[in-house]
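Colleague: starting from these lines, generate the structure:
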Amino acid sequence: MTIVVSYPHLQRSGEPRPMAAPAVWRAALWVRERLLGDAALVEVPVERVVGGATAFRVNGIDFAAHWDLEHGVTDENGCPALGVCEYDEGCPGAVLVSINRELTGDRADLLRGTVLHELGHAVFDAPSWVLYGRQRSLGLGREAEPHRRIFRSVTVGEGHLATSRTKGGDAIDWREWRANEFMGAFLAPPRLLAKRLSGLAAAAGLAPAARASRAVVGAPAYDETRSDPAAVDTVVGALAELFGVSERFIRVRLRRYDLLCRGG
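Modeller: I've put the predicted structure just below:
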């Protein structure tokens, strides 16, 4: 099955146009529905993602995705890395997504996060790589670059899945930001997380916020400052177990979706 995706992009380069987080979430939910079907499915089965995300048509650009979960992964300096999404002009029409199982170990949550982060790169970054290779093969305006190009997006460690800053930490790396928002919305869709939170929050006695969520229309928000910290921890832990992710991940998504706020 070919997964067909579209989003605002630059026609000449294939690169995404600037987009707000909800636009990235919509793309993630679209791909999730194509791969998993069941909108009520909470914990994402990695094997279904890897087995299904193999053929894409993104903004009219066709390419295959080959997954490798059996070999080591390194960064540009030869150091072990969690994952990589890469394109080599020597293999036109395909990207390789590699996951380092030695580093994910028995952490199912880390494996899920890495797989979906790299899938985000495949959806948002690979089309421009493939288009570049296609243009080069046709001799279109690439005379100044005689050498074969290899594009790589490397996830160096778990912290990479929680930050979108450049190496110097002084700016946002928009490629990583998109991949992380894609990962977050795929693993914990806004409305599904809001629904699960609502039931658990009522049982735990979390204090409702004075307003609804500004990110998930119609969903109630909860005020962390007026809630018992132990009750918040209990709810976060229960959600993490339900979605098969870390508690840190859940806290990030609750705040990104404005479901857990600090005051009004």
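Colleague: okay, CA-based contacts and neighbour counts for the rest of this
Modeller: Noted.
Colleague: what's the burial count for G51?
Modeller: 11 (other CA atoms under 10 Å).
Colleague: that one is in what secondary structure piece?
Modeller: Assigned by DSSP states H and E, G51 belongs to helix 46-52.
Colleague: after that helix, heading C-terminal, what element do we hit next?
Modeller: Per DSSP H and E, helix 46-52 leads on to strand 55-58 as the next helix or strand towards the C-terminus.
Colleague: what is the helix or strand just after that following strand packed up against?
Modeller: On the C-terminal side of strand 55-58, the nearest following helix or strand under DSSP H and E is strand 61-68. Packed against strand 61-68 by the contact rule (3 or more CA pairs under 8 Å, 6 or more residues apart in numbering; DSSP states H and E) you find strand 55-58, strand 94-99, helix 126-137.
Colleague: of the ones you listed, which stretch is the most buried?
Modeller: Of all the helices and strands packed on strand 61-68, strand 94-99 carries the top mean neighbour count, a mean of 23, counting by mean count of other CA atoms under 10 Å.
Colleague: got the angle between it and strand 61-68?
Modeller: Here strand 94-99 points in a direction 30 degrees away from that of strand 61-68 (axes from the mean of the first three to the mean of the last three CA atoms, to 10 degrees).
Colleague: could I get the buried residue list for the next helix or strand after strand 94-99?
Modeller: If you walk from strand 94-99 toward the C-terminus, the next helix or strand you reach (DSSP H and E) is helix 101-104. Neighbour counts using 16 or more other CA atoms under 10 Å place 101, 103-104 of helix 101-104 among the buried residues.
Colleague: run through who's touching helix 101-104.
Modeller: Contacting residues not belonging to helix 101-104 are listed as 69-72, 81-82, 110-111 [CA atoms under 8 Å, 6 or more residues apart in numbering].
Colleague: so which residue is dead centre in this structure?
Modeller: Per CA atoms, centre = their mean, the C-alpha nearest to the average position across the chain is that of M183, at 2.1 Å.
Colleague: tell me the spacing between it and M19.
Modeller: Here M183 is placed at a distance of 16 Å from M19 (CA to CA, to the nearest Å).
Colleague: and the residue nearest to the centre of the chain, what does it touch?
Modeller: By CA under 8 Å, 6+ apart, M183 lies in contact with 28, 113, 116-117, 119-120.
Colleague: farthest-apart pair in those residues, please.
Modeller: Longest distance between any two of those is 13.3 Å, between A28 and G113; criterion CA to CA.
Colleague: pull the number of nearby residues for T225.
Modeller: 16.
Colleague: from what I can see it touches L260, true?
Modeller: No - under the criterion of CA atoms under 8 Å, T225 lies out of contact with L260, with a separation of 9.6 Å.
Colleague: to compare with the earlier structure, here is another sequence to fold:
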Amino acid sequence: MPYLSKREIEAIATRVVNAYQRMVGTTGAMIQRVCPEVLIQNLLGLNITYRTLSIDGSILGMTAFDQVGVRIYENKYPIHFYLDGKTVLIESALTEPGANPGRLHFTLVHEASHQILKMLFPKEYAPGINHRHVYCCTDSSIRYGGRQVDWEEWRVNMLTAAILMPLDLLVKQMKAVGLDPKIRMLNRVFAPKEYQAFATVAENLGVSKAALSIRLKQLGLLTRNDLKDPYALVRVEPDEEELF
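Modeller: All right, here's what the predicted structure looks like:
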């Protein structure tokens, strides 16, 4: 596994997004969003297949660089599916009505990013004693903003976010909805106008609000993130002395 800094990951994402823009033919105008299906099928030449990957829904996606059999489910019964090295296998529940499209898009590009790194670093991913046969995207592995113990998944998540939310496109979308270049506070209760504009940006990019907030924070475009707890601003925690 090659070492990649955040700057190097951003550079790879820029190459991918530029290639995507040339392919879709925007005549010099910046794209409005990156469509994962077009990226995977038309740019990378990979296949997308939707199946039930686990009983409890914990596995969101799979891919492999070689031919390998994996276990999936039909009518809750396990069966074998053979990955051919050019397929992105996605949990079908992510496409159901009411499912979060941002989660689907992140999973698609997450699995595609494994394949992108393999294309760029074929020697580093050559079969060997430490070769991983199947790359699984789980419910926890896409939470790239938290503590990441698997550095392969951390790197892939960073690349995924940079492809779906490139800096130039983010700045353009934020300006279009009237947001400042840097959001001072993301809070749906105490800053509702900014929050609604932020939600519009997430929808326009086809990503979840959680993924967008983390990306903005990492890029230094968001100062305070209260997405998970809008009342954290006014919550008073007792001092240790007051407990006795």
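Colleague: what's the TM-score for these two chains?
Modeller: The TM-score (TM-score structural alignment, normalised by the length of the second structure) is 0.68; 201 aligned residues with a CA RMSD of 3.4 Å.
Colleague: take the helices and strands packed on strand 61-68 of the first structure and write them to a markdown table, including distance to E176 of the first structure.
Modeller: A markdown table is the format used below for these (distance: least, CA to CA, whole Å):
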| stretch | distance to E176 of the first structure |
| --- | --- |
| strand 55-58 | 18 |
| strand 94-99 | 15 |
| helix 126-137 | 13 |
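Colleague: all strands of the first structure, in order?
Modeller: In chain order, the first structure shows strands spanning 3-5, 55-58, 61-68, 83-88, 94-99, 150-155, 208-212, 220-223, 260-261, with DSSP state E as the criterion.
Colleague: in TSV: these, plus distance to A201 of the first structure.
Modeller: As requested, the strands of the first structure are exported to TSV (distance: least, CA to CA, whole Å):
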stretch	distance to A201 of the first structure
strand 3-5	35
strand 55-58	39
strand 61-68	39
strand 83-88	35
strand 94-99	35
strand 150-155	34
strand 208-212	9
strand 220-223	8
strand 260-261	10
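Colleague: which one of the ones you listed lies closest to F124 of the first structure?
Modeller: Smallest distance to F124 of the first structure across the strands of the first structure (CA to CA): 8.4 Å, for strand 55-58.
Colleague: so which elements touch that closest one?
Modeller: Counting contacts by 3+ CA pairs under 8 Å, 6+ apart, strand 55-58 of the first structure packs against strand 3-5, strand 61-68.
Colleague: kindly recompute the last result at 10 Å.
Modeller: strand 3-5, strand 61-68, helix 108-124, helix 126-137 (3 or more CA pairs under 10 Å, 6 or more residues apart in numbering; DSSP states H and E).
Colleague: a markdown table please, covering these and showing distance to R256 of the first structure.
Modeller: Conversion of these to a markdown table gives the following (distance: least, CA to CA, whole Å):
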| stretch | distance to R256 of the first structure |
| --- | --- |
| strand 3-5 | 24 |
| strand 61-68 | 29 |
| helix 108-124 | 16 |
| helix 126-137 | 26 |
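Colleague: right, so the ones you listed: which one is the most enclosed?
Modeller: Note that of those, helix 108-124 is the most buried (mean count of other CA under 10 Å), with a mean of 25.
Colleague: what residues does whichever residue in the second structure pairs up with V245 of the first structure make contact with?
Modeller: When the two structures are superposed using TM-score structural alignment, V245 of the first structure falls opposite V207 in the second structure. V207 of the second structure makes contact with 33, 100-106, 161, 164-165, 199, 201 under the criterion CA atoms under 10 Å, 6 or more residues apart in numbering.
Colleague: same deal with P229 of the first structure?
Modeller: Going by CA under 10 Å, 6+ apart, P229 of the first structure touches 206, 235.
Colleague: go on, the one 5 residues further on?
Modeller: For T234 of the first structure, the residues meeting the contact criterion (CA under 10 Å, 6+ apart) are 200-201, 204, 228, 240.
Colleague: and it, what's its match in the second structure?
Modeller: Under the alignment defined by TM-score structural alignment, T234 of the first structure is paired with Q196 of the second structure.
Colleague: please tell me how far its match sits from L179 of the second structure.
Modeller: Counting by CA to CA, the separation of Q196 of the second structure from L179 of the second structure is 10 Å.
Colleague: ok, F121 of the second structure next?
Modeller: Remark: distance between F121 of the second structure and L179 of the second structure (CA to CA) = 38 Å.
Colleague: now do A210 of the second structure
Modeller: Using CA to CA, A210 of the second structure is found at 18 Å from L179 of the second structure.
Colleague: same thing with M23 of the second structure?
Modeller: Taking CA to CA as the criterion, M23 of the second structure is separated from L179 of the second structure by 30 Å.
Colleague: compare the two (neighbour count), which wins?
Modeller: Each of M23 of the second structure and L179 has its neighbours counted (other CA under 10 Å); L179 has more, 18 against 13.
Colleague: pull the contacting residues for that one.
Modeller: Here L179 of the second structure is in contact with 171-173, 193-195, 197-198, 201 (criterion: CA under 10 Å, 6+ apart).
Colleague: tell me which stretches of the second structure form helices.
Modeller: According to DSSP state H, the second structure carries its helices in the segments 6-24, 36-38, 101-120, 151-164, 167-176, 192-205, 209-218.
Colleague: between the ones you listed, which one is closest to L44 of the second structure.
Modeller: Evaluated with CA to CA, the helices of the second structure place helix 101-120 nearest to L44 of the second structure, the distance being 7.9 Å.
Colleague: got the angle between that closest one and helix 209-218?
Modeller: If you take the same axes, to 10 degrees, helix 101-120 of the second structure sits at 60 degrees to helix 209-218.
Colleague: quick check: R7 of the second structure vs L43 of the second structure, distance?
Modeller: Summarising the geometry, the distance separating R7 of the second structure from L43 of the second structure, computed by CA to CA, is 23 Å.
Colleague: please apply the same query to G206 of the second structure.
Modeller: Distance from G206 of the second structure to L43 of the second structure, by CA to CA: 19 Å.
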